[in-house]
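Visitor: Model the structure of this input:
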Amino acid sequence: MNQRGNHNFYNAVEANPIIAAVKNMDDVENCCRIEEIKVVFILFGDICSLEEIINKIKKAGKTAVVHVDLINGLSSKEIAVEYIKKNTAADGIISTKISLIKKAKEEGLYTVLRYFLLDSMAVENIRQQQNQVRPDFIEVLPGVMPKVIGKLYSFVKVPIIAGGLIVDKEDVMEALDAGAMAVSTTNHQVWKM
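Guide: The predicted model follows:
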């Protein structure tokens, strides 16, 4: 991804730090009607419906980022990233797999490396893995751990998105105050903040 392209992604996130994470077509329709939403994380679909989902989001003028690990019919191999690049208008991918993030960067897609923070070993993995690949963002779940987000903010070299269990303004503000650049959420009420 060229520097200008990455800059566009950062600008979209900075324009509104609330990222709509969609898990069905009703969510897609709803977030597309909210002008302030600039970035949409696609958490559902299959190889037959993905193009339609992305096209709806793009038609609404939003950045479409596909959680490749959650799309039915795609494998956990690099070919899944090639498929998304060649057959859809997606702007980027989310994955927990470093190999898919590396491939997406090669293909010129935006990248979000997702981590589940289950324990201190998960935090240490982030410290070690950040040198293996430089995603555009890392997303940490659950996103309602401001103390841990603050710790990550002190050593990660890419912007942080807090996701999972974000349900109100207080959760959003705590994550942002701790150092997250944005939050991703499926909660429609938070989308409208």
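Visitor: rest of the way, CA atoms for contacts and neighbours
Guide: OK.
Visitor: Can you show me the helices along the chain?
Guide: Along the chain, counting by DSSP state H, helices occupy 3-15, 25-32, 50-59, 78-87, 98-106, 120-129, 146-155, 169-178, 188-191.
Visitor: What is the first one packed up against?
Guide: The contact analysis (3 or more CA pairs under 8 Å, 6 or more residues apart in numbering; DSSP states H and E) places helix 3-15 against no helix or strand.
Visitor: How far off centre is it?
Guide: In this view, helix 3-15 has its centroid 13 Å away from the chain centroid, taken as CA atoms, centre = their mean, to the nearest Å.
Visitor: Generate a markdown table for the helices of the chain, with mean neighbour count and distance to G163 as supplementary columns.
Guide: Shown next, in a markdown table, are these (neighbours: other CA atoms under 10 Å; distance: least, CA to CA, whole Å):
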| stretch | mean neighbour count | distance to G163 |
| --- | --- | --- |
| helix 3-15 | 14 | 14 |
| helix 25-32 | 17 | 16 |
| helix 50-59 | 18 | 20 |
| helix 78-87 | 17 | 22 |
| helix 98-106 | 20 | 18 |
| helix 120-129 | 13 | 15 |
| helix 146-155 | 17 | 11 |
| helix 169-178 | 18 | 9 |
| helix 188-191 | 17 | 12 |
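Visitor: now the other sequence, so there's something to compare against:
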Amino acid sequence: MEQRFYDAVEGNPVIAAVKDETGLEAALSSEDIQVLFILYGDVLSISGIVERAKEAGKLVLVHMDLINGLSAKEIAADYICYQTKADGIITTRPAMIKRAKELGLYTVMRFFIIDSMALSNIHKQYASVRPDFIEVLPGVMPKIIRRICRESRIPIIAGGLIMDKEDVVSALDAGAISVSTTNRDVWFM
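Guide: Below you'll find the predicted structure:
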């Protein structure tokens, strides 16, 4: 299943992290953008957002923690799977990762690396649920990305604060398989 994701980011390693309707329209209009991370919406609108992206031929992952009205319970993964037909989820919650994997969804576990303690806790958190991908934020820390890549066999996505081509190249050179960003200038570089 992961192969489809790899194929999608191989041609363009930049993932459009979409935070509003304007961003969605811009991402949908580009043939180069193959993967979307949906970072907005609520339980009433998320199905329509995903449907539009899927109709445009995009691979769609929904950031469950950011969808208004979704509970922190595992049943929310079922909702995303069956009601939206998204390809996968993004979350900081291990229980959501576990349930989404049972449902056959792509899973991205998001980690905010704010200090050395957060960095040292990554392995403990992902080891028990084995997400398909790890997203590290901020994504402008090549030394940290390189270290995580050495310690983990799980592919790394660098996200957050990606501002330009240099940030993209640095993250990829450090071992990330792709970057996610809300910065539309980076989407189309």
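Visitor: Would you check that I157 of structure 2 makes contact with V136?
Guide: Yes: in this structure I157 of structure 2 lies within contact range of V136 using CA atoms under 8 Å: 6.3 Å.
Visitor: Could you count how many residues lie near G164 of structure 1?
Guide: As a burial measure, G164 of structure 1 scores 18 neighbours (other CA atoms under 10 Å).
Visitor: ok, now A182 of structure 1?
Guide: If you count neighbours by other CA under 10 Å, A182 of structure 1 ends up with 23.
Visitor: thought it was touching I19?
Guide: Yes: using CA under 8 Å, A182 of structure 1 is in contact with I19, at 7.1 Å.
Visitor: Name the residues contacting each of those two.
Guide: Common contacts of A182 of structure 1 and I19 (CA atoms under 8 Å, 6 or more residues apart in numbering): V13.
Visitor: can you tell me how far the residue opposite V43 of structure 2 in structure 1 once aligned sits from N72 of structure 1?
Guide: When structure 1 is aligned by TM-score structural alignment, the residue opposite V43 of structure 2 is I47. Computed as CA to CA, to the nearest Å, the I47 of structure 1 to N72 of structure 1 distance reads 6 Å.
Visitor: Please apply the same query to F44 of structure 1.
Guide: With distances taken as CA to CA, F44 of structure 1 is found 8 Å from N72 of structure 1.
Visitor: how about the nearest residue to the match of V43 of structure 2, chain neighbours excluded?
Guide: With CA to CA, 6 or more residues apart in numbering as the criterion, I47 of structure 1 has its nearest non-adjacent residue at 5.7 Å, and that residue is G73.
Visitor: number of nearby residues for that neighbour?
Guide: For G73 of structure 1, the count of nearby residues is 12 (other CA under 10 Å).
Visitor: Show the contacting residues for the counterpart of R147 of structure 2 in structure 1.
Guide: The equivalent of R147 of structure 2 in structure 1 is K151 (alignment by TM-score structural alignment). If you count contacts by CA under 8 Å, 6+ apart, K151 of structure 1 has none.
Visitor: can we see that at 10 Å?
Guide: By CA atoms under 10 Å, 6 or more residues apart in numbering, the contact set of K151 of structure 1 is 123, 178-179.
Visitor: Just list the residues touching V140 of structure 1, thanks.
Guide: If a contact means CA under 10 Å, 6+ apart, then V140 of structure 1 has 113-117, 123, 126, 148-149, 152, 160-164, 180, 183-184 as its contacts.
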